[in-house]
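Student: Turn this into a structure:
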Amino acid sequence: MTEIATEAIKEAVLQGHYKPGKRLIPAQLESELNLGRVAIREALRELTGSGLVVSVPNKGAIVAEAVDAEEMREVFEIRYDLEGKACELAATRISEEELSKLERLNVDLAGYQENPREYFLLNRKFHLDFYRASGWDFLCHIIAQLFDRVLVFRSIHPISQDSIPSYVDHHAELLAAARKRDGSRAKEVMTRHLESGYQSFLSILKKNDLRG
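Tutor: Got it, this is the predicted structure:
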């Protein structure tokens, strides 16, 4: 139930229902999400660890502020290394069943061009499901936290609809590399994919004068 509660809170934040600075009161969440108090409390603890939620004295859990330009740069610098390594490993270890599931998931992703917030969550699942094939669970856990840290930003500034087709194409290239067990190629594709995402962030920051 904790995992269900965690995902429900993430989606509520992404959809803008819980905005930055919003107090997350367990009793209210229990009623709004129709989930148990214990699961809600455990979920808030987990989300505090990922940076999506912060604990403030005399206030309790609140939704974190969106990352700024400097933190975003740090997040992507770390992602280049960690996700590159995860791709390199996963491409040589992924099973046929896992590949087939990811190919179907990528087809689904292409259908979310009109709903970029939902795309973000499904895209997160695509990435993490691929990385889990690496067998490095702790690495995948850290990457998941990095995804969650930028979730508040994406609730305010969704992924550009025009970018989604190219991202889906990158995923297809990644899976093609994995079918050939080409870890180096998979890492190269992911680096290019992340660079495209980072440039998108920079464009949003510039457009909204958020560069700091």
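Student: C-alpha from now on. contacts and neighbour counts both.
Tutor: OK.
Student: Looking at the chain, name the residue that lies furthest from the middle.
Tutor: Here the chain reaches farthest from its C-alpha mean at residue 58, the gap being 29.8 Å by CA atoms, centre = their mean.
Student: did I read that right, it in a helix?
Tutor: No. The assignment for residue 58, made by DSSP: H, G, I helix; E, B strand; the rest coil, is coil rather than a helix.
Student: List the contacts of it.
Tutor: Residues near residue 58 by CA atoms under 8 Å, 6 or more residues apart in numbering: none.
Student: And it, how far from residue 64?
Tutor: Distance from residue 58 to residue 64, counting by CA to CA, to the nearest Å: 16 Å.
Student: Also residue 151?
Tutor: Remark: distance between residue 151 and residue 64 (CA to CA) = 10 Å.
Student: Residue nearest the middle of this protein, spatially speaking?
Tutor: residue 147 (3.3 Å).
Student: need the contact list for that one.
Tutor: residue 124.
Student: Please apply the same query to residue 2.
Tutor: Counting by CA under 8 Å, 6+ apart, the residues that residue 2 touches are 38, 39, 40, 42, 43.
Student: ok but the last one is inside a helix, no?
Tutor: To tie it back to what came earlier, the one meant is residue 43. Yes. Membership of residue 43 in a helix is supported by three-state DSSP.
Student: do you know how far the residue lying closest to it once chain neighbours are set aside is from residue 57?
Tutor: Closest residue to residue 43 apart from its sequence neighbours, by CA to CA, 6 or more residues apart in numbering: residue 6 at 4.8 Å. Residue 6 sits 22 Å away from residue 57, going by CA to CA.
Student: which helices and strands sit right next to whichever strand or helix holds residue 206?
Tutor: Assignment of secondary structure by DSSP states H and E places residue 206 within helix 183-207. Helix 183-207 is packed against helix 69-93, helix 164-179, with contacts defined by 3 or more CA pairs under 8 Å, 6 or more residues apart in numbering; DSSP states H and E.
Student: Sequence B follows; please return its structure for comparison with A:
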Amino acid sequence: MEVIKNKTMMEAAYDTLRKAIVTGHFKPGEQLIETDLIEWLQVSRTPLREALRRLETEKLVVSRPYKGVFVNQISKEYAEQLYQVQSILEGLAARLATQHRTPEFLVELRELTRQAVQRKQIGDYEGMIDKTYAFHQAIWRQSSNEVLLGVLETLQAQIHLLRGTTLLDPDRSEENLYEHEKILDALSAGSCDTAQALMSEHINNAACAAIRIFRQRREQESPKEVVNGQT
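Tutor: From the prediction side, this is the model:
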């Protein structure tokens, strides 16, 4: 029973930390102090460390010997590469999802879009990010391509981290919701080419927003811990 309890505590700590990172509660490059996290999460050291190791495998945090654990600050160069891959893969997912669309799938996307707009209107940006991410995940699943889904799920932590970063920008969040509506229109109309093109453009627009944010951070902040393109 103790093993089950510890596993549950680890998963709870992991889920809370992961959400805090991808929604910007903990900033890129920020050090995660173990004693503070234990008090905040109300967990013991063992499940906390297990949760941090899991986050490290997803490249959401980085452990530096004799220094501690830091929120991963993805480099501009690595982000550009990730967005290039994401643009191609998600464009393909949108094409395939259009081919395999069902009435239930379209209803799900409409509801997620409605909820995302609602969350933004009340200032719940964390909730909006969750719903926009669920929108993308629904399209991945509807592609009915297990290989594609597997690759996207492998990248999902880093994708979600970047998405959270850009959607905290009010201007980008407004554009993002509009782009989702256009993608949904193309999916509903059964236009594979348009759905693929709009999704790829959507990801490229997110990339431009991310690069703009990276430049602003470089101007405002001193160098911090970085992986995948260290500074």
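Student: Kindly provide the TM-score of these chains.
Tutor: Counting by TM-score structural alignment, normalised by the length of the first structure, the TM-score of this superposition works out to 0.77. Behind it: 206 aligned residues with a CA RMSD of 3.1 Å.
Student: Need the helices and strands packed on helix 183-207 of the first structure in TSV (columns: mean neighbour count).
Tutor: Below are those laid out as TSV (neighbours: other CA atoms under 10 Å):
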stretch	mean neighbour count
helix 69-93	19
helix 164-179	19
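Student: Select, out of these, the one closest to residue 117 of the first structure.
Tutor: Residue 117 of the first structure lies closest to helix 164-179 among those, at 11.3 Å (CA to CA).
Student: Figure out how far that closest one is from the centre of its chain.
Tutor: In terms of CA atoms, centre = their mean, to the nearest Å, the centre of helix 164-179 of the first structure is found 17 Å from the chain centre.
Student: after superposition, how close is it to the second structure?
Tutor: Taking mean CA distance after the TM-score superposition for the first structure, the mean distance separating helix 164-179 of the first structure from the aligned residues in the second structure is 1.9 Å.
Student: That helix corresponds to what range in the second structure?
Tutor: The alignment of helix 164-179 of the first structure onto the second structure (TM-score structural alignment) spans residues 173-188.
Student: can you pull the contacts of residue 22 of the second structure?
Tutor: Neighbours of residue 22 of the second structure in contact, by CA under 8 Å, 6+ apart: 160, 161, 162, 163, 164, 165.
Student: Quickly note the distance from the fifth one to residue 198 of the second structure.
Tutor: In this case it means residue 164 of the second structure. 20 Å.
Student: Pick out whichever of those two has more residues nearby.
Tutor: Each of residue 164 of the second structure and residue 198 has its neighbours counted (other CA atoms under 10 Å); residue 164 has more, 24 against 20.
Student: Using the three-state scheme, assign the residue nearest to residue 118 of the first structure when sequence neighbours are not counted.
Tutor: Leaving aside its chain neighbours, residue 118 of the first structure sits nearest to residue 112 (7.0 Å; criterion: CA to CA, 6+ apart). Three-state assignment for residue 112 of the first structure (three-state DSSP): coil.
Student: Residue 112 of the first structure: neighbour count?
Tutor: By other CA under 10 Å, 18 other residues sit near residue 112 of the first structure.
Student: what about it, distance to residue 119 of the first structure?
Tutor: Residue 112 of the first structure is 5 Å from residue 119 of the first structure, by CA to CA.
Student: now residue 63 of the first structure
Tutor: Residue 63 of the first structure is 21 Å from residue 119 of the first structure, where distance means CA to CA.
Student: try residue 92 of the first structure
Tutor: 27 Å.
Student: Next: residue 113 of the first structure.
Tutor: Distance, residue 113 of the first structure to residue 119 of the first structure, by CA to CA: 7 Å.
Student: Kindly report the same for residue 189 of the first structure.
Tutor: Distance, residue 189 of the first structure to residue 119 of the first structure, by CA to CA: 20 Å.
Student: The second structure: which residue goes with residue 12 of the first structure?
Tutor: Looks like residue 12 of the first structure aligns to residue 20 there (TM-score structural alignment).
Student: Need the nearest residue in space to its match, chain neighbours excluded.
Tutor: In this structure, residue 20 of the second structure finds its nearest non-sequential neighbour in residue 26, 6.0 Å apart by CA to CA, 6+ apart.
Student: now do residue 91 of the second structure
Tutor: residue 196 (4.3 Å).
Student: burial count for that neighbour?
Tutor: 26.
Student: what does the one 3 residues further on give?
Tutor: Look at residue 199 of the second structure: counted by other CA under 10 Å, it has 28 neighbours.
Student: For the aligned partner of it in the first structure, which residues are in contact?
Tutor: In the first structure, the residue matched to residue 199 of the second structure (TM-score structural alignment) is residue 190. Listed by CA under 8 Å, 6+ apart, the contact set of residue 190 of the first structure reads 83, 84, 87, 170, 174.
Student: re the thing from before, which position in the second structure pairs with the residue nearest to the centre of the first structure?
Tutor: Under TM-score structural alignment, residue 147 of the first structure pairs with residue 159 in the second structure.
Student: any idea which element that match lies in?
Tutor: With DSSP H and E as the test, residue 159 of the second structure turns up in helix 146-167.
Student: Let me know the angle separating that helix from helix 76-99.
Tutor: Angle between the axes of helix 146-167 of the second structure and helix 76-99 is 120 degrees (criterion: axes from the mean of the first three to the mean of the last three CA atoms, to 10 degrees).
Student: List the buried residues of stretch 204-212 of the first structure.
Tutor: Buried residues in stretch 204-212 of the first structure, counting neighbours by 16 or more other CA atoms under 10 Å, are found at 204, 205.
Student: what does that stretch contact?
Tutor: With CA under 8 Å, 6+ apart, stretch 204-212 of the first structure has contacts from 68, 69, 70, 157, 202.
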